[in-house]
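Peer 1: what's the 3D shape of this:
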Amino acid sequence: MKTTKKHTIKNTIILSTILLLGLGCIVKKDKEAAVSLKEAFKDKFHIGAALSANHINNQSQPSMGVLNTHFNSIVAENNMKSGMIQLREGEFNFDMADKFIAYGEANDMHIVGHTLIWHSQAPRWFFTDNDGNQVTPEVLTQRMKDHIHTVVGRYKGKVKGWDVVNEAILDDGSWRKSKFYEILGEDFMKLAFQFAHEADPDAELYYNDFSMANPGKREGVVKMVKNLQAQGIKIDGIGMQGHIGLEYPTIDEFEKSILAYSDLGVTVMITELDLSVLPSPRRDMGADVATNVEYQQSLNPYTDGLPDDVQKKFDERYMAFFKLFLDHHDKISRVTLWGINDGDSWKNGWPVRGRTDYPLLFNRDNTPKSVVNDIIELAAKY
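Peer 2: This next block holds a predicted model:
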């Protein structure tokens, strides 16, 4: 076939277009590989994720690639809690915790220990003797000391910071009437921090709780921390669990708490961050794991994905909170998501079992949601 000038020009245009498209794909791929959440926040705060037993045992799954690309801090969702590590007195099982720590060290992660003292998953033997009677303050004190010294001591120099006590203050600012409180009174808080400091003097020590934007809880936590400080007890940070919804808490109240806790001279951390899009059986339920609600279809409306209007609200809400975190990045040392992708989230089963929720920044197939790039672009402005 005779080649005309017209054909030559046409072929040149086609070839140029193919080359440009190919180059564009390479540039796009390189851009995606180069820009991550952890790089976006590297001069602001650590960005973390919680690891489940599934993550720890199956370290080759795709979601771990997301973890290593986008996150630089890890916390064990359940596997370092007292009921998991010391189910029976004196019998410590460190298999999962050791794997978690080893993974963090191998991948140069900032490692957080969660949690030493928590009423919800403490083994029953902690509080009773062989006859089933409640133990004396002296016995509980010794058991706390033995547990904390053993666990913190094992990971001395490896865990950067510990959630020493979890969820000890109620929303009205009063003390939760847990067994720790019932037997030891307020002193259990002081003792827990004291024992943790003895076991690893260089580790940071934190108090962690939900509904921390609630004014009553804010007042109670501030009072508790001031009391510890007045006794010379080391406390380095306060974890504000970020179990948020589309309507609550308000940005204003959350900001007030960041400022109030920072004014105590401690670092503030946003922990356990997830954004539920599902209707709540009642407003502002916090994260009390003892709460369970019977399944109702009306409470599980998005089994096949989110409608556009709900997705828009989700994106706007995450952007508003990350803007708040960036506005106060000088006060915040870490922001940790409670899982890696939506399939990991405990919100699929709480407070209503069997629901489908979408609370994290990565989809169930590990692809980033569109808001991830928006957050990265927002961070670049600070």
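Peer 1: CA only for contacts and neighbour counts going forward, please
Peer 2: OK.
Peer 1: Find the residue closest to the residue nearest to the spatial centre of the chain in space, skipping its chain neighbours.
Peer 2: When C-alpha atoms, centre = their mean is applied to the chain, the residue found nearest the centroid is Glu272 (2.7 Å). Nearest non-adjacent residue to Glu272, counting by C-alpha to C-alpha, 6 or more residues apart in numbering: Trp338, 4.4 Å away.
Peer 1: let's see this one next to it:
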Amino acid sequence: MVFLSGSTQPANDSLRFFAQKRGIGIGAAVAIRPLRKDSSYRTVLAREFNMLTPENVMKFKPIHPERDRYDFVAPDTLVDFAKRHDMQVRGHTLVWYQSEPDWLTANKWTREELMTILREHINTVVSHYRGQLVAWDMMNEAIADNASLRDTIWLKTIGQDYIELAFRWAHEADPKVRLFYNDYDSEGLGAKSDAIYALVKDLRQRDVPIHGVGLQMHVSINNPPNPEDVAANIKRLNDLGLEVQITEMDVRIGSGTENLEQRLAQQAAVYRNMMRVCLEAENCTAFVVWGLSDRHSWIPSHYNQPDLPLIFDKSFRPKPAYEALIEELQRM
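Peer 2: Reported below is the predicted structural model:
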């Protein structure tokens, strides 16, 4: 994957500037509300990043709310912003068990009916953005925490070949876009990453059009990923001919102000270490943080407590984690 500067010249002290010099994508997950309403959000996004991922608006439920109706208004807004600012877009996500509309889950479908629904959904969405995206998180979290295939409507009704079929259908709709398998708690070595490795190895051996693996990297300073394990995992995926991207990184530090400076330094070290692993791996092509500012992170509502997991604070000021990424990108 090649990252071009385009007509927009990034500020020469920005993440974007240094990432482009290293030939790597530097991205952020983008929420539609602040993109539309917050000028500071838009300014920082365009200045600091050369890639974006829609946080929610391309998921199945918002983009396909009724059986015969699609809604592309919000995702088109995001893609248009990216075009204006010479940013690449990662599509997110075509198949995910947690974003299924009621019309889909409330009905009993035959295997043939559900295959038709899935194929039509993939073809419609991928075709709509054909030639406009560089990658899709084609399959999201199909492996459960116990390392088995996740028990989803697709698996139960279609069977495990739904994964292969989905990749093939997406490739038919846009042969040039890069298709990724994306998952959490799989950045290092362990049972879940072993299961993902076995899955993608099997797909590759059967010439299924899968091009990469996304490592989400939702992590914590209390249990940070081991850099050597992450490097080894990325290396074995490279041996399969697969690209790797860090796709959803945030680093939880917990709530409260006690030892805050120390916790922010620990957070910065985790970001630094993962950027270093990515830069040193020949097949790691992008580094995406899951949100722009602590003001808009999903973490506090998900864990029901305050947190500061991102690289800009709630006022869009750079945190130590931001400086660590800048320093790592400058290190040769």
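Peer 1: who's in contact with the residue nearest to Glu272 of the first structure?
Peer 2: Trp338 of the first structure makes contact with 49-50, 77, 271-274, 345, 360, according to C-alpha atoms under 8 Å, 6 or more residues apart in numbering.
Peer 1: again, only this time at 7 Å
Peer 2: Going by C-alpha atoms under 7 Å, 6 or more residues apart in numbering, Trp338 of the first structure touches 49-50, 272-274, 345.
Peer 1: quick revisit: just to be sure, the residue nearest to the centre of the first structure is in a strand?
Peer 2: Yes: Glu272 of the first structure: assigned to a strand according to DSSP: H, G, I helix; E, B strand; the rest coil.
Peer 1: Quick one: map it onto the second structure.
Peer 2: Under the alignment (TM-score structural alignment), Glu272 of the first structure pairs with Glu248 of the second structure.
Peer 1: before we move on, what about Glu204 of the first structure?
Peer 2: In the second structure, the residue paired with Glu204 of the first structure is Arg178, using TM-score structural alignment.
Peer 1: Is it correct that that match is in contact with Trp136?
Peer 2: Yes: judged on C-alpha atoms under 7 Å, Arg178 of the second structure makes contact with Trp136 at a distance of 6.2 Å.
Peer 1: Show me the helices in the stretch 1-150 of the first structure, by range?
Peer 2: Secondary structure of the stretch 1-150 of the first structure (DSSP state H, counting those that start in this stretch): helices located at 5-34, 37-40, 53-57, 62-70, 82-85, 95-106, 137-154.
Peer 1: Could you export those as JSON lines, including mean neighbour count and distance to Leu228 of the first structure?
Peer 2: Compiled in JSON lines, the helices of the stretch 1-150 of the first structure are given as follows (neighbours: other C-alpha atoms under 10 Å; distance: least, C-alpha to C-alpha, whole Å):
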{"stretch": "helix 5-34", "mean neighbour count": "11", "distance to Leu228 of the first structure": "44"}
{"stretch": "helix 37-40", "mean neighbour count": "20", "distance to Leu228 of the first structure": "33"}
{"stretch": "helix 53-57", "mean neighbour count": "15", "distance to Leu228 of the first structure": "34"}
{"stretch": "helix 62-70", "mean neighbour count": "17", "distance to Leu228 of the first structure": "36"}
{"stretch": "helix 82-85", "mean neighbour count": "21", "distance to Leu228 of the first structure": "23"}
{"stretch": "helix 95-106", "mean neighbour count": "17", "distance to Leu228 of the first structure": "29"}
{"stretch": "helix 137-154", "mean neighbour count": "18", "distance to Leu228 of the first structure": "17"}
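Peer 1: So which of these is nearest Lys312 of the first structure?
Peer 2: helix 37-40 (20.6 Å; C-alpha to C-alpha).
Peer 1: give me the stretch of the second structure that that closest one matches.
Peer 2: Against the second structure, helix 37-40 of the first structure falls on residues 15-18 (TM-score structural alignment).
Peer 1: OK, contacts around the counterpart of Ala230 of the first structure in the second structure?
Peer 2: In the second structure, the residue equivalent to Ala230 of the first structure is Gln205, according to TM-score structural alignment. With contact set as C-alpha under 7 Å, 6+ apart, Gln205 of the second structure has no partners.
Peer 1: so how far is Leu240 of the second structure from Gln205 of the second structure?
Peer 2: To Leu240 of the second structure, Gln205 of the second structure is 9 Å away according to C-alpha to C-alpha, to the nearest Å.
Peer 1: just the strands in the stretch 51-200 of the second structure please.
Peer 2: Read by DSSP state E, counting those that start in this stretch, the stretch 51-200 of the second structure holds these strands, from start to end of the chain: 51-54, 88-96, 135-140, 178-183.
Peer 1: JSON lines for those strands, including mean neighbour count and distance to Glu328 of the second structure?
Peer 2: JSON lines is the format used below for the strands of the stretch 51-200 of the second structure (neighbours: other C-alpha under 10 Å; distance: least, C-alpha to C-alpha, whole Å):
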{"stretch": "strand 51-54", "mean neighbour count": "27", "distance to Glu328 of the second structure": "18"}
{"stretch": "strand 88-96", "mean neighbour count": "24", "distance to Glu328 of the second structure": "22"}
{"stretch": "strand 135-140", "mean neighbour count": "23", "distance to Glu328 of the second structure": "25"}
{"stretch": "strand 178-183", "mean neighbour count": "26", "distance to Glu328 of the second structure": "25"}
